[in-house]
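Participant: Next input, structure requested:
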Amino acid sequence: MLSFTSWLAKRTVERFHYAWVVVGITFFIMLITAGTRATPSVLMVPLESALGWDRATISFALSINLALFGLMGPFSAAAMERFGLRKTILSALVVLGISVGLSSLMLYSWQMWVVWGVIVGCATGVTSTTLGATIVSRWFKEKRGLAMGILTASSATGQLIFLPLLAKIVEVYGWRPVILTVACGIALIFPLVYLLLPESPDSLDLSLYGEPEGTKQVPGDSKKNPILIAFGALGRAVKVKDFWLLFFSFFICGATTNGYIGTHFIAMCGDYGMGAVEGASILAIMGGLDLIGTTLSGWLSDRWNNRVLLFWYYGLRGLALLFLPTAFGISYFGLPVFALFYGLDWIATVPPTVRLTNDVFGAKDAPIIFGWVVAGHQLGAAFAALFGGLVRDNFGAYTIATMVAGGLCLISSVLVLRINRVKINPVALAIHN
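Facilitator: Below is the predicted model:
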């Protein structure tokens, strides 16, 4: 593998840095991960009908998935440092593909909790946002925001590609072929990772993108236990106020995206007489808009105040969610307006959050600490997935949960303005200049 990758890197070096090839490969890994994680939202109503499970039972499995997906972040980043990036990712893909395939045989709710909750949650935690942050930290000195924006947009592209297709398969063939389709997609990405993804620029005798040629990176302490690495970084982070601001704002981000809209939107559309394919298509359109919004957000995060960007992202998302119950009652224009504003904003928060984490904690600790911030994101998602299901079962509608989600976003828009507000000492600044 290494000789093939080295040959390819030498062939591309005159045209572009191999870092962009790594971004492309990582994009596909995260795209498959996003498609896998979006699958249960398509299956919610079919599983209710086929197996007799209520929405709270299914939501519980998804809440476990979302929580473990986030909690795996810091440990996966530490494992990549200790055991190697390729070994960690390939191991996660094997576990993910096998577990998803076996879930086509499930008959009881506990089996969904174990497979789609525990196993899939842990495996996708290795191959998602924290992986993107690790790649950006390892390969880029400049244009980090743009690279992270492209990688984060893979989540939107995953929905754009997978949701309408999976919804159509459910409609025609049932829920089990959907799961087998996703398992095949996971298997296809394995050889791409094995052949083309190196450990780091140093393994190809390259410098980081944006650094002078020949610059070598200082290796980390790879002999440490990954658990000690992860908790060591957390121990340093919890003493810093900015960590808690990043953590709780991202908690709200997760609650109002993956946890609530990502999990319940298709089922919510069903409450208003819309079919699964129609609901999935709207969600896919929002994913396509997010591909634009998040990539643009990455570009902006290299040029603008990231706190201000986050203020606008959370504020506009909150207003969109508060509008959503009304949108269902407005023919023709209601849902398109919601989809436009929410879609452009969906996970545009990630590039500025990664940038602020790097600014506060430095390039060495940032990937692992961002993993802990992602844990907050997914704990929020787990809360919202379960909360949304409970509200729907008890009140017969999602309206209360939607209002809560919108209000949380407005709170977060205020919190983020306090992140990384360092007071500059004029004397020190004068000496520096």
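
Participant: C-alpha only now, for contacts and for neighbours.
Facilitator: Noted.

Participant: Now do the strands in the protein.
Facilitator: Taking DSSP state E, the chain contains no strands at all.

Participant: longest helix anywhere in it?
Facilitator: In the chain, taking DSSP state H as the definition, the longest helix is helix 350-395.

Participant: starting at the chain centroid, how far to it?
Facilitator: Relative to its parent chain, helix 350-395 has a centroid offset of 9 Å by CA atoms, centre = their mean, to the nearest Å.

Participant: can you tell me how far residue 45 sits from residue 57?
Facilitator: Applying CA to CA, to the nearest Å, the value for residue 45 to residue 57 is 12 Å.

Participant: How about residue 231?
Facilitator: Residue 231 is 33 Å from residue 57, by CA to CA.

Participant: now swap in residue 363 and tell me
Facilitator: 41 Å.

Participant: Repeat that for residue 374.
Facilitator: 25 Å.

Participant: And residue 245, by the same measure?
Facilitator: For residue 245, the distance to residue 57 - CA to CA - is 32 Å.

Participant: And residue 108, by the same measure?
Facilitator: 11 Å.

Participant: So which of these two has more stuff around it?
Facilitator: The residue with more neighbours, out of residue 108 and residue 57, is residue 57; 18 against 11, by other CA atoms under 10 Å.

Participant: doesn't residue 111 make contact with the more buried one?
Facilitator: No. With contact defined as CA atoms under 8 Å, residue 57 does not reach residue 111; the gap is 11.6 Å.

Participant: which non-adjacent residue is nearest the residue most central in space within the chain?
Facilitator: In the chain, the residue lying closest to the centroid (CA atoms, centre = their mean) is residue 129, at 4.5 Å. Spatial nearest neighbour of residue 129, chain neighbours left out: residue 152 (6.8 Å); criterion: CA to CA, 6 or more residues apart in numbering.

Participant: Now show me the structure for the sequence below, then we'll compare the two:
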Amino acid sequence: MSTEVETPRRVGLHRAWWVAAVTMAALIAAAGFRSSTGALLGPLEEDFGWSRGTTSGAVSLNLIVYGLTAPFAAALMERFGVRRVVAASLTLVAVGSGLTLVMTEAWQLWLLWGFAIGVGTGSLALVFGAIVANRWFVKHRGVVIGVFSAASSTGQLVFLPAIAHLADGPGWRWAAGLVAVFALLLVPLVLLVLADSPAAVGTTAYGADPLAPPPTAPVPTRGAARVAIDTFRGSARSKVFWILFGSFWICGWSTNGLIGTHFIAASHDHGLPETTAASLLALIGIFDIVGTVASGWLTDRVDSRYLLFVYYLLRGLSLLAVPYLLADVVHPSLFVFIVFYGLDWVATVPPTVALCRAHFGVEKAGVVFGWVFAAHMVGAGVAASYAGLVRQGTGDYYGAWMTAGVLCVLAAAAVLMIPAVPEPDAAEELPVTDSM
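Facilitator: Just a heads-up that it's a prediction; the model follows:
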């Protein structure tokens, strides 16, 4: 009798790619409402008579809650499963977006737009994408994380021009309703296709040994909040954590907080129509897809520290030039900035995720990156209010551009202080390194 073991043959597309497709759609939906904030500042102020400080404050709350939700959402996914948490989060986004249609007071804007949407989209942040990529992919993991990172820009690309035109035509309520409907339609798709892990459906991660038995998921013994807090305490002993935390705080400041929230308003200050500025912001989304996927490819091949150094340095220099590029028409120099900033927008995500995985281990990487991502969005929230107050106090955004540019140069210098550590294998968990 032959004792030869036949290698199982996989027929059709690996389940990991279907999971990745649904993950991408959920990330796009989460980005859709968040990308609408810059286009809706003006219409909301005109409709309700609110000040720039009031609307910017709601955006700041949204970004901060969004970021602070991420590490706890990662722990919830570990305890209750990715599928349940994602479906509930999409439902919350839909409900929060829908209820903005009937709001009449500023506190309702802060509650719905700031808190409810912040929690819902925060649970669908890049931490969610990092967890899916780490669980479902061994081969091409960096590229997949790059694709997931680009999903936020894809949401911007898909929704922002439509939102700007709806706000300029029928009204901002139509724009909010568009996002609510799209998020709600995704819920049954998530419940049908998304799986918590390869083991849950009897398969292995893409690129893993097909003969190896699927790993058994550990039974949670602690609450989600305890896991998130304990992970923070353990990671906080590492200087690497604080460098990643601080640099990603600056990343959020210079992207979602400043450009994402105020670029349209700043362009309009220089005479550029809001719909044209919205199209330029969407164009950033197009090039960000290319830049982030390319960054994922590079992360699989180049030292992540050097990638981050280049990304932050060039971003800082470009921000210092912005005040001299804005005008009432789109000059070639402004178009060059849009292309470059798009390529660099969230190119920082794949190397940052890789450094979290290398220094803190595969199992902890999701929650650790959750805290790092929280810093990203807190930085974005602070920047949204800071830039709004600078504009309100001085009449222009010059001080905001200069501040962001200098911070990015500082981030470039900081990431070079991270020590080199080889990445762990898919099933390996490394101890926290380089304690302070």
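
Participant: Who are the contact partners of residue 357 of structure 1?
Facilitator: Residue 357 of structure 1 is in contact with 246, 366, 369, 370, counting by CA atoms under 8 Å, 6 or more residues apart in numbering.

Participant: The first one -> structure 2?
Facilitator: By that I understand residue 246 of structure 1. When structure 2 is aligned by TM-score structural alignment, the residue opposite residue 246 of structure 1 is residue 244.

Participant: What about the alignment partner in structure 2 of residue 418 of structure 1, how many residues nearby?
Facilitator: Structural alignment (TM-score structural alignment) places residue 418 of structure 1 against residue 417 in structure 2. Look at residue 417 of structure 2: counted by other CA under 10 Å, it has 12 neighbours.

Participant: Please apply the same query to residue 385 of structure 1.
Facilitator: Around residue 385 of structure 1 there are 32 residues (other CA under 10 Å).

Participant: dump the residue contacts of it.
Facilitator: 59, 60, 62, 63, 255, 259, 260, 263, 264.

Participant: biggest separation within these, which pair?
Facilitator: 60 and 255 (14.5 Å; CA to CA).

Participant: one step back: what residues are up against the closest residue to the match of residue 246 of structure 1 other than its chain neighbours?
Facilitator: Spatial nearest neighbour of residue 244 of structure 2, chain neighbours left out: residue 372 (6.5 Å); criterion: CA to CA, 6+ apart. Shown in contact with residue 372 of structure 2 (CA under 8 Å, 6+ apart): 241, 244, 245, 248, 249.

Participant: Of these, which belong to helices?
Facilitator: 241, 244, 245, 248, 249.

Participant: Select only the buried ones of the residues you listed in PyMOL?
Facilitator: This is the PyMOL syntax for the buried subset of these, where burial follows 16 or more other CA atoms under 10 Å:
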select buried, resi 241+244+245+248+249
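
Participant: Going along the chain, name the helices of the stretch 151-300 of structure 1.
Facilitator: 175-196, 226-237, 241-254, 261-271, 276-301 (DSSP state H, counting those that start in this stretch).

Participant: could I get these as TSV with distance to residue 70 of structure 1?
Facilitator: Listed next are these as TSV, based on distance: least, CA to CA, whole Å:
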stretch	distance to residue 70 of structure 1
helix 175-196	20
helix 226-237	13
helix 241-254	10
helix 261-271	15
helix 276-301	20
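
Participant: ok, back up a step: who's more crowded, residue 60 and residue 255 of structure 1?
Facilitator: For residue 60 of structure 1 and residue 255, the more surrounded residue by other CA under 10 Å is residue 255, and the numbers stand at 29 against 22.

Participant: Per the alignment, the more buried one pairs with which residue of structure 2?
Facilitator: That one, residue 255 of structure 1, aligns with residue 253 by TM-score structural alignment.

Participant: about what we covered before: would TSV of the contacts of residue 372 of structure 2 with distance to residue 357 of structure 2 be doable?
Facilitator: Listed next are the contacts of residue 372 of structure 2 as TSV, based on distance: CA to CA, whole Å:
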residue	distance to residue 357 of structure 2
241	11
244	12
245	14
248	16
249	19
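
Participant: count of neighbours near residue 373 of structure 2?
Facilitator: Neighbour number of residue 373 of structure 2 under other CA under 10 Å is 31.

Participant: my guess is it contacts residue 127, does it?
Facilitator: Yes. Under the criterion of CA under 8 Å, residue 373 of structure 2 makes contact with residue 127 at 7.3 Å.

Participant: joint contacts of the two?
Facilitator: With CA under 8 Å, 6+ apart, residue 373 of structure 2 and residue 127 have common neighbours 70, 71.

Participant: which position in structure 2 aligns with residue 47 of structure 1?
Facilitator: Using TM-score structural alignment, residue 47 of structure 1 pairs with residue 44 in structure 2.

Participant: surely its match meets residue 50?
Facilitator: Yes. If you go by CA under 8 Å, residue 44 of structure 2 and residue 50 touch, sitting 7.2 Å apart.

Participant: residue contacts, the closest residue to residue 46 of structure 1 other than its chain neighbours?
Facilitator: Distances taken as CA to CA, 6+ apart place residue 175 nearest to residue 46 of structure 1, at 6.6 Å, with adjacent residues excluded. Residues counted as contacts of residue 175 of structure 1 (CA under 8 Å, 6+ apart) are 43, 46, 47, 169.

Participant: any idea how far residue 170 of structure 1 is from the second one?
Facilitator: It refers to residue 46 of structure 1. Applying CA to CA to residue 46 of structure 1 and residue 170 of structure 1 gives a distance of 8 Å.
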